[in-house]
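Peer 1: only the shape, not the letters, is given here:
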């Protein structure tokens, strides 16, 4: 066991505070990672404030982890000391179900994936996330960060990057396809970058035009305000894919009207409250509403390699650990462009 410094929420909705946690000893299949940077995902806030239901406390959030290997177990062959690596939203799964064998560990049917924090591992111990100095993870759930990506801008890719890359690939975003990205935040800004790099024509749908210059700079071909009712009239039947990145209820009927025949609206943001969908919104054009959850380990590595090839890092604001609570409030207020990243050397 190793004692490391970390930032934890001691109770629901309580400010995060500096503390210490225990990391397990490095087993034969494990990798010990010196965490260099940890992104702040809105999911961290939903869980630390129990917006998604009852959680476990104290909680050390953080599932956008970038760091350097400092020790490897005796059976590990894929990593060595000094390697630049990342850890995303999960640190284990059953490994034997059809989904795990297909590299879709995020959809594990053998008890579900073991999340990086706010979960219980197979050993019966609580998992604690990346707002910490170090983490021990089974090597099978660690990915390599290519040299072409700086660690600070790579950290958010372990959630925001794969959460948008996976559905864009699955629904075949590329040349000849029109993609709308709803929301230009931590997820949305990566959705724009990735959809553009895949060759799709990209439109941002945002409440206002406040971030229009940013959206166009990041790769959008068009930027429309959803507060303007003419947007929904002018764009009716336009898109093959709508990637909804916001975690708030929407007028689904209005957004579904923007899809072409056989178009799909894919939701990657998770509202804390129920949403209402009229079935009549689907009829006539074989439209669909779906969802997507992160990506498996092979696809996460594919995403990192793709981002390195195309020079796609997250747009970040680097902060010290003592500003985490301030950052949480600013994320809720949409006051970040576009991802807070903690310099873990300040923990």
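Peer 2: The structure has been received and is ready for your questions. In this text, all values refer to a predicted model and were calculated from it rather than measured experimentally. Numbering: from 1, shown residues only.
Peer 1: alpha carbons only for contacts and neighbour counts from here, please
Peer 2: Will do.
Peer 1: residues contacting residue 310?
Peer 2: By Cα atoms under 8 Å, 6 or more residues apart in numbering, the contact set of residue 310 is residue 197.
Peer 1: if I look at it, how far off is residue 34?
Peer 2: 27 Å (Cα to Cα, to the nearest Å).
Peer 1: repeat that for residue 188.
Peer 2: According to Cα to Cα, residue 188 stands 29 Å off from residue 34.
Peer 1: likewise residue 253?
Peer 2: Distance from residue 253 to residue 34, by Cα to Cα: 47 Å.
Peer 1: the two - which one has more neighbours?
Peer 2: Between residue 253 and residue 34, residue 34 has the larger neighbour count (other Cα atoms under 10 Å), namely 23 against 15.
Peer 1: tell me the secondary structure for the nearest residue to residue 171 once chain neighbours are set aside?
Peer 2: Once flanking residues are discounted, residue 171 sits nearest to residue 241: 7.3 Å by Cα to Cα, 6 or more residues apart in numbering. Classification of residue 241 using DSSP: H, G, I helix; E, B strand; the rest coil returns strand.
Peer 1: ok, and here's another one to check against it:
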């Protein structure tokens, strides 16, 4: 007899699940595995809402395994540790991002690049090695291998859980592509969940920041609240023409909707970088 979500594992859990493409959530009683020797069990305290969660609950990528409990920007408090887990102790604040497992054998895993592992296990809507489906942070507790957990600083509010996806998604390209040097001029396309993170990181790196948006409505937020230096309306041909000629050292593109790329290239200095950090609906 096929096991149900409620009894396929021994630890009882509760979450909010989408059961079809409507994306409507409803309560779900399910189960988590026992805390293995290298596992950490923790109480979920906060979980961010990422656009990936919205793609998933509506099955816009065509890979869903309903019911789905999303959530991969997770902060919690450790309640149990396995007998061979030594990175965390009960009571520690911890965070979990987009991955909870990998093959641990390939070249990517050996170089701390598990996000490129063909056997990666997603935090939600993934498949464990035992064939069961992973459930994310819209739940009361989780059990995760300690390798895929990070310590959470005591002086950082736990409400900052979106740093575990939106944060690293924007911080990483700024650092990896060398767009973190004081005095550089960085363009940020879009001012949503990812875009506002780019602005804050880029300003922390002491760069000049220009926000590029389709709407003037976000200008005050960009400049007054987030500290951007200038604002450019991409649908205004006169503004774009005036800015063309290459003043930007790099552009971080965060818009998941259809948006023309070529006009943005005219804003870059020669041989500079435009980095896209979004996954569109039909990727």
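Peer 2: On my side now, so go ahead. Just so it is clear, the model here is predicted, and its values are computed rather than measured.
Peer 1: check contacts around the counterpart of the residue nearest to residue 171 of structure 1 in structure 2.
Peer 2: Correspondence of residue 241 of structure 1 to structure 2, assessed by TM-score structural alignment: residue 250. Contact analysis of residue 250 of structure 2 by Cα under 8 Å, 6+ apart lists 179, 185-187, 268, 272-275.
Peer 1: as TSV, the residues you listed with neighbour count would be great.
Peer 2: Output for the contacts of residue 250 of structure 2, formatted as TSV (neighbours: other Cα atoms under 10 Å):
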residue	neighbour count
179	24
185	22
186	28
187	29
268	23
272	16
273	18
274	21
275	16
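Peer 1: which among these gets closest to residue 140 of structure 2?
Peer 2: residue 275 (35.9 Å; Cα to Cα).
Peer 1: tally of neighbours for the aligned partner of residue 135 of structure 1 in structure 2?
Peer 2: By TM-score structural alignment, residue 135 of structure 1 lines up with residue 142 in structure 2. Around residue 142 of structure 2 there are 25 other residues, counting by other Cα under 10 Å.
Peer 1: wait, isn't residue 142 of structure 2 in contact with residue 41?
Peer 2: Yes. Using Cα atoms under 8 Å, residue 142 of structure 2 is in contact with residue 41, at 5.7 Å.
Peer 1: contact partners for the residue most central in space within structure 2?
Peer 2: Residue closest to the average C-alpha location in structure 2 (Cα atoms, centre = their mean): residue 165, at 2.1 Å. Contacts for residue 165 of structure 2 were tallied using Cα under 8 Å, 6+ apart; they are 50, 72-73, 97-98.
Peer 1: quick check: closest non-adjacent residue to whichever residue in structure 1 pairs up with residue 128 of structure 2.
Peer 2: In structure 1, residue 128 of structure 2 lines up with residue 121, judged by TM-score structural alignment. For residue 121 of structure 1, ignoring the flanking residues on the chain, the nearest one in space by Cα to Cα, 6+ apart is residue 114 at 6.0 Å.
Peer 1: show me what residue 207 of structure 1 aligns to in structure 2.
Peer 2: In structure 2, residue 207 of structure 1 lands on residue 214 (TM-score structural alignment).
Peer 1: no, scratch that, I was asking about residue 2 of structure 1
Peer 2: When structure 2 is aligned by TM-score structural alignment, residue 2 of structure 1 is paired with residue 11.
Peer 1: helices and strands around the helix or strand hosting residue 202 of structure 1, which ones?
Peer 2: Using DSSP states H and E, the element containing residue 202 of structure 1 is strand 201-206. Here strand 201-206 of structure 1 touches strand 178-182, helix 186-197, strand 222-225, going by 3 or more Cα pairs under 8 Å, 6 or more residues apart in numbering; DSSP states H and E.
Peer 1: of these, which is nearest residue 81 of structure 1?
Peer 2: With Cα to Cα as the criterion, residue 81 of structure 1 lies closest to helix 186-197 of those, at 30.0 Å.
Peer 1: tell me, the closest one lands on which residues of structure 2?
Peer 2: Under TM-score structural alignment, the match for helix 186-197 of structure 1 in structure 2 covers residues 193-204.
Peer 1: Three-state assignment for residue 220 of structure 2, please.
Peer 2: Under three-state DSSP, the three-state class of residue 220 of structure 2 is helix.
Peer 1: how close does it get to residue 187 of structure 2?
Peer 2: 17 Å.
Peer 1: now the match of helix 186-197 of structure 1, how far from the centre of its chain.
Peer 2: 14 Å (Cα atoms, centre = their mean, to the nearest Å).
Peer 1: so where do the helices sit in the stretch 101-250 of structure 1?
Peer 2: Secondary structure of the stretch 101-250 of structure 1 (DSSP state H, counting those that start in this stretch): helices at 151-154, 160-170, 186-197, 212-218, 229-234.
Peer 1: adding mean neighbour count, write the ones you listed out as JSON lines.
Peer 2: What follows is the helices of the stretch 101-250 of structure 1, written out as JSON lines (neighbours: other Cα under 10 Å):
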{"stretch": "helix 151-154", "mean neighbour count": "25"}
{"stretch": "helix 160-170", "mean neighbour count": "24"}
{"stretch": "helix 186-197", "mean neighbour count": "28"}
{"stretch": "helix 212-218", "mean neighbour count": "16"}
{"stretch": "helix 229-234", "mean neighbour count": "13"}
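Peer 1: pretty sure residue 291 of structure 1 is touching residue 266, no?
Peer 2: Yes. Taking contacts as Cα under 8 Å, residue 291 of structure 1 lies within contact range of residue 266: 4.9 Å.
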